[in-house]
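J.: Predicted model and sequence follow; I will ask about them next.
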Amino acid sequence: MDKLNLVVLTDDMDLRIHVKNMATDEDIVIAGYSDFGSAGMLKIESLAPDVVVCAIKGEIGEQRFAFIRNLFLTVKTTAILLLTDSLSVDTVNMAAQAGVRQSMPLDTQPSEFCEAVRRASATEKQRQLDNASGKRTRSRTIGFFGGKGGTGKTTMAVNTAVGLAKKGKRVALIDLDLQFGDVNMMLELEPKDTIIELVQERGGINIESIRSFSMIHSSGITVLCAPKSAEFAELVEGRHVETIIDVMRPYFEYIIVDLPPSFNDVSIAAVENCDEIYLVYNSDILSLKNAKVCMTILDQLQHKEKVRIIINKNINGLIRYKDFERMFGMPVFGVVGTDDKTANVSLNKGRPIVISASRTAMARDIMAIVNKIDKQAR
């Protein structure tokens, strides 16, 4: 088994011991320790570690972020992780802008820490290989549609995005449910700016403005949130959606779109620019009826070939997922079992199921869908 070499940067001796105790797996070796200064930069340049772990207690000042940014620009073959006891939305955003691949709390479990180290290293190595070969990964834009409220399409969109990020993918998540979008709640984000500020930006829509008006979740995904007030929804037009997706494509491997539960100018523009549309429905008669109407419209729009079906809250009742397969003449792409307790706790805490309840059957069902989506891209 190949060893992964770490260098730990911290000004706190206790944190050196703390990180050492977190690196419990045999394939992860701490090659050295240093502080945030010229000595630390020299050590990293000389050891060329796979991953640098920045461990910081208390508020992280601009000087620390400037050092991390300089490290990112200087040692381009090393992934950077941040461990801090002051993890917040602002901290995650500033860390991501400085080049940190993932930010985590100091009390992260050793198993999660070791997995994050492996994932960060693997992603960085793949990026280096892609750059060396001139390879450009084709971005895939995936829309999640429910046709009515309560199907779980936002839950699926959010957890798919985070699940793909767990696999080391570069992921963006767009909340296009412009009137009632709650992606930010499911990720415990409090956006200062949203898609409204983006489309009104005088400089136009470009990757810099998209990053400026988006947020970075602790999982690493870039999130463009829905308006804070439903009255602003009409300011977003189909042409804006098309431009946003086109601009994002070169920078993300996956663009996940949480679509509104109806067909309008915005949702149709998104559908036209999506590579796949995942219809999320429950195993009941109303969902079956709604899915039929939705499929008819998508067929009329000549996008039926993009459609995949996911059955959420599956129960062995009168309507089963086999009924969907018979009606539409296609296999159901994935099935997620019913677990209201796990879903409600995830929503109330703002923590995705694939992170907060990764050992539950529901999380396994979702990750099976995520793995299937990712496998199709290869």
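T.: Now that the structure is in, tell me what you want to look at. Computed from a predicted model, the values in this text were never measured in an experiment.
J.: switch to C-alpha atoms for all contacts and neighbour counts from now on
T.: OK.
J.: mind listing the strands for the stretch 101-250 of the chain?
T.: 102-105, 140-145, 171-175, 215-216, 222-224 (DSSP state E, counting those that start in this stretch).
J.: and Y321, which of those is closest to it?
T.: strand 140-145 (17.2 Å; CA to CA).
J.: what does the closest one rub up against?
T.: 153-154, 156-157, 245, 249, 253-261, 270-271, 273-280, 377 (CA atoms under 8 Å, 6 or more residues apart in numbering).
J.: From the residues you listed, list the buried ones, please.
T.: Neighbour-count burial (16 or more other CA atoms under 10 Å) applied to the contacts of strand 140-145 gives 153-154, 156-157, 245, 249, 253-261, 270-271, 273-280.
J.: Please flag which of the contacts of strand 140-145 sit within strands.
T.: Assignment to strands by DSSP state E places the following of these there: Y254, I255, I256, V257, D258, E276, I277, Y278, L279, V280.
J.: Second structure follows, compare the two:
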Amino acid sequence: MSTRILPVAGDPDLARSLVSLLSQLPETEPALPVPDSTALLDALDRLASASPDELPEVVLVHERVGPVPALDLIHEVVRRFPQVGVVLVTADTGTTVLTAAMDAGARGILPLPLAYDALSERVRAAAEWAAGMRRHLGNSPESGAGSGGGRVLTVSGAKGGVGTTLTAVQLALAAQASGSTVALVDLDLQCGDVAAFLDVQFRRSSVDLAGIADLTPRVLQDAMFPHPSGLGLLLAPADGERGEEVTERAARQILGALRARHDLVVVDCGSQLTAASAAAVELADQALLVVTPDVMAVRAAKRTVRLWERLQIRKAEETLTVLNRHTRSGEIQTALVSRITGTGTARTTVPAAYKELAGAIDAGRVHELDARGTVRQGLWALAGELGLVQVPEQPTGGRRRKKGAHTGASTALARRGDRGAVTLEFAGIFPLVLVVIGLMWQCALYGYTFSLAANAADEGARAGTAAVAAGQDGAGACRAAATRHLPGAWQGAAISCGGAGDVYRTTVQAKVPLFFPGVDGGWTVEGKAGAATEGDR
């Protein structure tokens, strides 16, 4: 069986030399070299997701690979893919480097300049170790990328004040409520608000773990605050200047330890990029970027995404943007945000309803938000979309259900209950709606009848004046003209015509119909008009 080897080298000359020598080794299949740590982890993730058998037996890591330091990269590869043998390629073969490489999990070091015999020996030893490890693990699906434990979800803000901490807290609470073990980490090291949002006062923080090389379960437990909601909290330091003590390597170590002990690790990265938050975003299984529907926030989101790409932290297409404080009438919608930032956008948006949050935020009781509130429902629906909510299987009865009938986010179940509540509310309010519509229609008929009576009186007065001036029957002409200008349903109106001095006056009394023309409602309206007489009467 041939040995598959994946070289990792940013130097093109070294990469060519490695491939050239590897191709000369018997029973080996050297793959095309990858240039950096991000490309390596992406490649291994793709292979592991297809099948653990697709993973290479040996990975050669050059000491100057970036952006993640070589030893940290080796540690991450060994932790996530334990069946892969990793060899460090370095010019320094001293005891210090060898010890550090062994501590990181490397199976050996390969000295530079490259030599055929040394390369053959190191590759053979690493391949034998990988084969033994695969036999031990049985090549089960659990021995692939998922062997490192739970998921890591980072929540970053396009700028300050967009709702990053609220989103992180509610997503963690939603996952916790579904039965998962959840750790909430505040990596907004200078301005972290998780403690304030949850009304927590705790003297330990992530800084206490930064200088510890071996994070045992006991050490980790002592540094975390067990919140009454069930969340495990790792808070930011009370003194913001101490946040610099949490380095990139410390952040990777902390998140790796938490990941191994929790189903989900939610990380609040804030809106400022630090070494620790950059490491978290790079390691995350899913990275969220919270943005509000205003021009400044969208521009900030675009800058953040471009910054992540330039630093090779995360690609735009691997980032999911969440639109907070969304209104349907706003000009900025999810499609526009996606087009500007180049990222994917969550289908679920969080509505703008600050009044629901003001009391809970001021009291530090964000975990007690009203379950009927639109903001909480929106954030928990987002958790369902992200797959953070687990739906327990329900026992089936006598009838067989279709496959997948009990799968999906819990928000689907909640929506069914909401639909039932809406139906009951509609049934209760529908009669009131009918009454209001009826009253409005009756008022419209009343006004229409009055306008008809006034117009008929005006036409009758003018016709009567003209008839009197011509020596004809003024009253008859007046009544005929007034009747002619009344619709059929109002033809029974009482019309009174007669002169009074120099003014010929007409009065029309029309009956107001009840809901429908022709139905007598018992009300009448009166329209009066007058016209000056012409000549002597």
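T.: Received, thanks. Note that the coordinates shown come from a computational prediction; the quantities given were computed from them, not determined experimentally.
J.: Any idea what the TM-score is?
T.: The TM-score (TM-score structural alignment, normalised by the length of structure 1) is 0.60; 244 aligned residues with a CA RMSD of 2.4 Å.
J.: returning to that earlier point: closest one of the ones in strands among the contacts of strand 140-145 of structure 1 to A361 of structure 1?
T.: For those, the nearest to A361 of structure 1 is V280 (18.1 Å; CA to CA).
J.: The alignment partner in structure 2 of the closest one: what's it in contact with?
T.: Residue-level alignment of V280 of structure 1 against structure 2, with TM-score structural alignment as criterion, gives V290. Residues counted as contacts of V290 of structure 2 (CA under 8 Å, 6+ apart) are V155, S156, G157, A158, V162, G163, T164, T321, V322, L323, N324.
J.: Run through the residues that contact E201 of structure 1.
T.: Going by CA under 8 Å, 6+ apart, E201 of structure 1 touches S209.
J.: Now do the alignment partner in structure 1 of R218 of structure 2 against I245 of structure 1, distance only.
T.: Using TM-score structural alignment, the partner of R218 of structure 2 in structure 1 is E208. Between E208 of structure 1 and I245 of structure 1 the computed distance is 14 Å (CA to CA, to the nearest Å).
J.: Please identify which of the strands of the stretch 101-250 of structure 1 is closest to K289 of structure 1.
T.: Using CA to CA, the strands of the stretch 101-250 of structure 1 put strand 140-145 closest to K289 of structure 1, at 14.8 Å.
J.: check the fit of that closest one onto structure 2 and give the mean distance.
T.: When structure 2 is overlaid, strand 140-145 of structure 1 sits 0.5 Å from its aligned residues on average, using mean CA distance after the TM-score superposition for structure 1.
J.: in structure 2, what residues pair with that strand?
T.: Using TM-score structural alignment, strand 140-145 of structure 1 pairs with 151-156 in structure 2.
J.: do the same with stretch 188-196 of structure 1
T.: By TM-score structural alignment, stretch 188-196 of structure 1 lines up with residues 199-207 in structure 2.
J.: which outside residues touch that stretch?
T.: With CA under 8 Å, 6+ apart, stretch 199-207 of structure 2 has contacts from 195, 223-225, 234-238, 242-243, 245-246, 363-365.
J.: and if we set it to 6 Å?
T.: A223, L234, L235, A236, P237, V246, G364 (CA atoms under 6 Å, 6 or more residues apart in numbering).
J.: from memory the last one sits against L198, does it?
T.: It refers to G364 of structure 2. Yes - using CA atoms under 6 Å, G364 of structure 2 is in contact with L198, at 5.2 Å.
J.: between the two, which one's more packed in?
T.: Between G364 of structure 2 and L198, counted using other CA atoms under 10 Å, the more crowded position is L198 (21 against 18).
J.: show me the contacts for the more buried one.
T.: With CA under 6 Å, 6+ apart, L198 of structure 2 has these contacts: G364, R365.
J.: State the distance from it to G359 of structure 2.
T.: Counting by CA to CA - L198 of structure 2 and G359 of structure 2 are separated by 13 Å.
J.: before we move on, what about V185 of structure 2?
T.: Applying CA to CA, the value for V185 of structure 2 to G359 of structure 2 is 24 Å.
J.: Between these two, which has more neighbouring residues?
T.: Neighbour count, other CA under 10 Å: between V185 of structure 2 and G359, V185 has more, with 27 against 13.
J.: aligned partner of that one in structure 1?
T.: In structure 1, V185 of structure 2 lands on I174 (TM-score structural alignment).
J.: who's in contact with that match?
T.: Contacts for I174 of structure 1 were tallied using CA under 6 Å, 6+ apart; they are L224, V257.
J.: and A529 of structure 2, which of the three is it?
T.: strand (DSSP: H, G, I helix; E, B strand; the rest coil).
J.: List the contacts of it.
T.: Applying CA under 6 Å, 6+ apart, the residues near A529 of structure 2 are A457, D458, R505, T506.
J.: try 10 Å
T.: Listed by CA atoms under 10 Å, 6 or more residues apart in numbering, the contact partners of A529 of structure 2 are 453-462, 497, 503-508.
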